[in-house]
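Q: Below are the sequence and a predicted model; questions follow.
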Amino acid sequence: MTRVLHVLDHGLPLHSGYAFRTRAIMAAQLAAGMDVRAITGVRQGTTATGANPEIVDGLTFYRTPGRLGSVAGLREMREIGALADALERLCENWRPDVFHAHSPLMNGLAASRAGSALGIPVVYEIRAFWEDAAVGNGTGSEGSLRYRMTRSLENRAVAAADAVVTICKGLRDDLVIRGVAPGKITIVPNAVDLNLFGSPLPRDAALARELDLGEGPVIGFLGSFYPYEGLADLIAAMPAIVEAHPGARLLLIGGGPEADALRAAAERSSAAPAIRFVGRVPHAEVERYYSLVDVVAYPRKAMRLTELVTPLKPLEAMAQGKMVAASAVGGHRELIVEGMTGTLFAPDDPAALAAALNQLLSRRDEWPARRIVASEFVRRERDWAGNVERYRTVYQRLLERGPIAASAAAA
C-alpha cells in the first residue's frame, strides 16, 4: 500500500477551491487503496502540534504550529523552515513513501528539504504560479521585484522536486519554456467528485421565491469575488440582457475583495432590480443554489493567470447539468468546446458577453442535448475516481528509482 503525505498551504476545515480539490484527491486516493494523510503549513492558523492529527470528513490532517512573521521574504523563509521541521518530526512516527507537495512554492521547497534529508521522493504539484495569482488578486504587479523573486523561487522548487504535476496544459507549457524537461511534468487536470456534484437537485421553488427570482432565466456565478473573475463585466452586460429577456435575473453567490465595488456597480445599473447578491453560503447548501441557475457565467479577465490556469467551477456546473458561458481565455478554452460543452465569448467586453448570453438564452431548445454532452465529458474525463490514477503512475515511477536515487535528485 503506497503511503502518501500531502503537503499543503491549507486544508479542511477551511473552505476554498484549494481545500476542496485536496479533499477530492485524498478521498479518491483512499478509495483507491492508498494510505493518505496531509500536513498543512503555518498559514492554516492552528495552535495544534504536528504530532496530534485532526480528522475532518474522514481525512487525516497534521498541523504545523507557529505564527506568520511580518517581514516579507524572511516570513516565507521561516515558513519553509517550520514546515520542513514539522515534516521530519512527523516522519519519526509515520513515514510516507512519497511527499506530495502542492503550491505555493514554500511547500515544494519545504518538502524537498525534508525529502533530501530523509530519502523520500517529492512530487511538487502546481495549481497556479504564486506570482501570477498575486497579480490576479490585486496584491502584486507583473514584472515587479517581488514578482521576479517569486518566479525565481518557483523555478528552484521545480528543480528540487523529483517530479512535477500541473493541473493544465497552460502551466505545463510555461514550465517547458522555462527549461523544465517535458518528461518531468505530468498533467493531472481539475476534476469533479461526482459523489458530491453528480446528482443535481430539482429547482428549489421556496428558495427561488425567497430570492424573488421570478420565472427567470437565471444567470449565476458561484465563487470568489476577485478582480480577475471579471464580474464587473457581467454586471455591465445585464442591461442589454434584460432588454432582450425581461425576466432574466443575475444571481451572485460568494464574496471576496471585490464585493463592495460590485454591489456599488449593481446599484448604479439600470438593471439593478434584476441583480441579486447572496453572499457566501455553506458548502452543504451550494447544490440548492445551483438548482436555481440556468446558465453559469465565468467572465474572467485576460491575464497570465487566467490564460495559464483552468478553473474548477465550470466542471462542477457541467456536472450539475447547467449551461456554461465563459470568456475565451486560455484556461477556459482547455475545458470548453464552443457550442458543445459551453459558450465562449471575448474577454473584457461586456457587449460581447451580453450578445453571447442573449443568443444562448434564445436557443433553449438546444440545451437538453448540450447538457448531456457536457455532463458526459465530466463523467468520462473529469471524474476524480478515474483521474486520481494518474498520480499512482507518477508515484510508482519515483518509487521504482529507489530512495537513494530520489534523495539525490531532490538535493
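A: Yep, that arrived.
Q: can we go C-alpha only for contacts and neighbour counts from here?
A: Noted.
Q: the strands in the stretch 201-350 of the chain, which residues?
A: 218-224, 249-255, 275-279, 295-298, 323-327, 343-345 (DSSP state E, counting those that start in this stretch).
Q: need the ones you listed in JSON lines with mean neighbour count and distance to Glu142, can you?
A: Formatted as JSON lines, those follow (neighbours: other CA atoms under 10 Å; distance: least, CA to CA, whole Å):
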{"stretch": "strand 218-224", "mean neighbour count": "22", "distance to Glu142": "22"}
{"stretch": "strand 249-255", "mean neighbour count": "22", "distance to Glu142": "25"}
{"stretch": "strand 275-279", "mean neighbour count": "16", "distance to Glu142": "30"}
{"stretch": "strand 295-298", "mean neighbour count": "25", "distance to Glu142": "23"}
{"stretch": "strand 323-327", "mean neighbour count": "26", "distance to Glu142": "22"}
{"stretch": "strand 343-345", "mean neighbour count": "22", "distance to Glu142": "25"}
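Q: Alongside the first one, take a look at this:
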Amino acid sequence: MTRILHVLDHSLPMHSGYTFRTRAILRAQMARGWDVRGITGHRHGAAGPAEEVVDGLHFHRTPGQAATGNPLLREWRDISAHADAIDSLIGRWRPDIIHAHSPVLNAMAAQRAAKRHDIPLVYEIRAFWEDAAVGNGAGTEGSPRYWLTRQLETHAVRAADAVAVICEGLRADLVSRGIDADKIIVSPNGVDMEQFGTPVARDPALTAKLGLEGADVVGFIGSFYDYEGLDDLIAAMPRLVRARPKVKLLLVGGGPCEQALRDQATASPFADHILFVGRVPHDRVEDYYAQVDILAYPRKAMRLTDLVTPLKPLEAMAQGRLVAASSVGGHRELIEDGVTGALFAPGEPAAIAAALAGMFADRDFWDNRRAAARAFVERERNWSSNILRYEPVYEQLLQRPQRISAAA
C-alpha cells in the first residue's frame, strides 16, 4: 500500500479553507486505498496530543512552541523543528511520497527530510506566501521581505520533484519564472459532494430569528479579510435597497476586518438591512447557506485574487445557491458570466448593486443557472475526480530508479 505523508501548516480540528481542502484530499486518497498521514508545524495552534486522529484522519504534530524574536531567525528555527519532526516520523513510518503544502516554509522543511531519505517530494502551492501576506495586510508588494519570499518560493519549486498548484493563474506565474510547464499539474479547489452536494431545506425558525421573512437575501459566508471586498458590498447597499427595498445582507463569519465592517455598517443609512451573525459552528454552515438567495464574493483586484481561486463559491454552487462575484482572475476560472453565475467589476459598489438588483429582478433564469453551476462542480470540481490528477504524478515518482523502497 502506497504511503503518503502530507506536510502541513495546520489542520483539523482548526477550521479554515486550508484545513477543509486538506481534509478533502486526505479523505479522497484514503478512499483510493492509500495509507495517508499529515504532520503540522508550529503554526498549528490547536491544543492536542502529539499524535491524534481527527474526523478519521491521522495527524502528527511538531513538538514545542513557535520560536520568538527576529522574524528571519524565528522562521529558520521553526523550519528546523519541523524538519526534525518530519525526519523522525519518516524513520518510524517510512512513507513512499512526501507531499508538502504551502507556505514555502513547509516545503523547505520537507526538502531537508526528503533529501536525506531519498524520498520523492511533491510541493503543492495554494497561494504564494508573499502575495498572501500582502492580502492579509502583513506585507507590502515589492518590499525586501516580499522579494526574498518570492526567491525562496522559486527555489523550492525548482528543488521539488513535482509541483501542484490549485489554479491556472499560479501555473502561469511559475512558468513565467522559467519553471518547466511539464513539471506542474493543476489540482483545482474542489468540493466533497458527499458533504456539500445535498442542500438542506431552509429552517423557518432560523429565518424568523434572523428577521429574514420575505426578504431578498444577499449573503457572504467566510473570513473577513480586506481583499474580500466586503466594504464594497456594504457600500453597495444604499443603491441596492433603493432598487430592492426588501433586500438584506447576511454576513456570516469573522476576521481581521470585522470591527471596521461593523462600524461601516452602523454608519450606513440602511444599517437595518445589514446583519452580522459572527462565526457559526462548521456543522451549521449549511443552514446559513439555505437562508441566502445570492452569495456575493466582491474580492478586490490584486495579485492574490487574480492568481488564486477561492473555495467558497464552489461550495455555494454545490449547495445549489446563486453566486455573484467580482471579475478578478480567480473568479473567472470558476464562474461563467450569465451561465453559472454573474460577474461584476471589482471595487465598484455601483456595479455590485446593479448586478445583484438585476439578478433579483429576473428570477426566471434562477433554476437553470443553479443547475448549470452545480453541474460544473460535479463535472470539474468534485474531489472524487480531482484526486485522480495526483495519481500519475505519484506513479512516475515511485518509479525513480534511485528511490529507496519504503519496504526496505
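A: Thanks, I have the structure now. The structure presented is a predicted model; accordingly, all values stated were derived computationally and were not measured.
Q: What does the superposition give as a TM-score?
A: The TM-score (TM-score structural alignment, normalised by the length of the second structure) is 0.97; 404 aligned residues with a CA RMSD of 1.3 Å.
Q: Need the strands of the stretch 201-350 of the first structure in a markdown table (columns: distance to Thr47 of the first structure).
A: Output for these, formatted as a markdown table (distance: least, CA to CA, whole Å):
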| stretch | distance to Thr47 of the first structure |
| --- | --- |
| strand 218-224 | 27 |
| strand 249-255 | 27 |
| strand 275-279 | 29 |
| strand 295-298 | 38 |
| strand 323-327 | 41 |
| strand 343-345 | 46 |
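Q: Quick one: closest of the ones you listed to Ser141 of the first structure.
A: With distances scored as CA to CA, the stretch of the strands of the stretch 201-350 of the first structure nearest to Ser141 of the first structure is strand 218-224 (20.2 Å).
Q: mind checking which of the strands of the stretch 201-350 of the first structure is nearest Glu381 of the first structure?
A: Of all the strands of the stretch 201-350 of the first structure, it is strand 323-327 that lies closest to Glu381 of the first structure, at 17.3 Å by CA to CA.
Q: Compute the inter-axis angle for that closest one and strand 218-224.
A: With axes from the mean of the first three to the mean of the last three CA atoms, to 10 degrees defining the directions, strand 323-327 of the first structure sits at 60 degrees from strand 218-224.
Q: And the contacts of strand 323-327 of the first structure?
A: By CA atoms under 8 Å, 6 or more residues apart in numbering, the list of residues contacting strand 323-327 of the first structure from outside reads 294-301, 314, 317-318, 332, 341-347, 353, 356-357, 367, 370-371.
Q: For it, give me the average deviation versus the second structure.
A: Comparing strand 323-327 of the first structure with its match in the second structure after superposition yields a mean distance of 0.2 Å (mean CA distance after the TM-score superposition for the first structure).
Q: my guess is Ala373 of the second structure meets Asp337, correct?
A: No. In this structure, Ala373 of the second structure sits apart from Asp337 without contact. The criterion is CA atoms under 8 Å, and the distance is 10.8 Å.
Q: Mind checking which of these two has more residues around it?
A: A count of neighbours by other CA atoms under 10 Å puts Ala373 above the other of Ala373 of the second structure and Asp337, at 28 against 14.
Q: Quick check: closest non-adjacent residue to the more buried one.
A: Take Ala373 of the second structure and drop its neighbours on the chain: the residue closest to it by CA to CA, 6 or more residues apart in numbering is Thr340, 4.4 Å away.
Q: Look up how far Arg369 of the second structure lies from the one you found.
A: Separation of Thr340 of the second structure from Arg369 of the second structure (CA to CA, to the nearest Å): 5 Å.
Q: Quick one: the strands in the stretch 51-200 of the first structure, in order.
A: Using DSSP E, counting those that start in this stretch, the strands assigned to the stretch 51-200 of the first structure run over residues 54-56, 59-63, 98-102, 122-126, 163-166, 185-187.
Q: Packing partners of the second one?
A: The contact analysis (3 or more CA pairs under 8 Å, 6 or more residues apart in numbering; DSSP states H and E) places strand 59-63 of the first structure against helix 17-31, strand 35-40, strand 54-56.
Q: For it, grab the matching residue range in the second structure.
A: Taking TM-score structural alignment as the measure, the second structure aligns residues 57-61 with strand 59-63 of the first structure.
Q: what about the matching stretch, distance to the chain center?
A: Chain-centre distance of stretch 57-61 of the second structure: 20 Å, with CA atoms, centre = their mean, to the nearest Å.
Q: That one vs the first structure, average offset?
A: Its aligned residues in the first structure lie a mean 0.2 Å from stretch 57-61 of the second structure after superposition (mean CA distance after the TM-score superposition for the first structure).
Q: Contacts for that stretch, please.
A: Counting by CA under 8 Å, 6+ apart, the neighbours of stretch 57-61 of the second structure from elsewhere in the structure are 23, 26-27, 36-41, 49-53, 85.
Q: switch the cut-off to 7 Å
A: Surrounding stretch 57-61 of the second structure, the residues in contact under the criterion CA atoms under 7 Å, 6 or more residues apart in numbering are 37-41, 50-53.
Q: what do you get for stretch 359-369 of the first structure?
A: By CA under 7 Å, 6+ apart, the list of residues contacting stretch 359-369 of the first structure is empty.
Q: before we move on, what about stretch 238-253 of the second structure?
A: Counting by CA under 7 Å, 6+ apart, stretch 238-253 of the second structure makes contact with 215-224, 270, 273-280, 353, 357, all of which sit outside it.
Q: again, only this time at 6 Å
A: Residues outside stretch 238-253 of the second structure that contact it (CA atoms under 6 Å, 6 or more residues apart in numbering) are 215-223, 273-279, 353.
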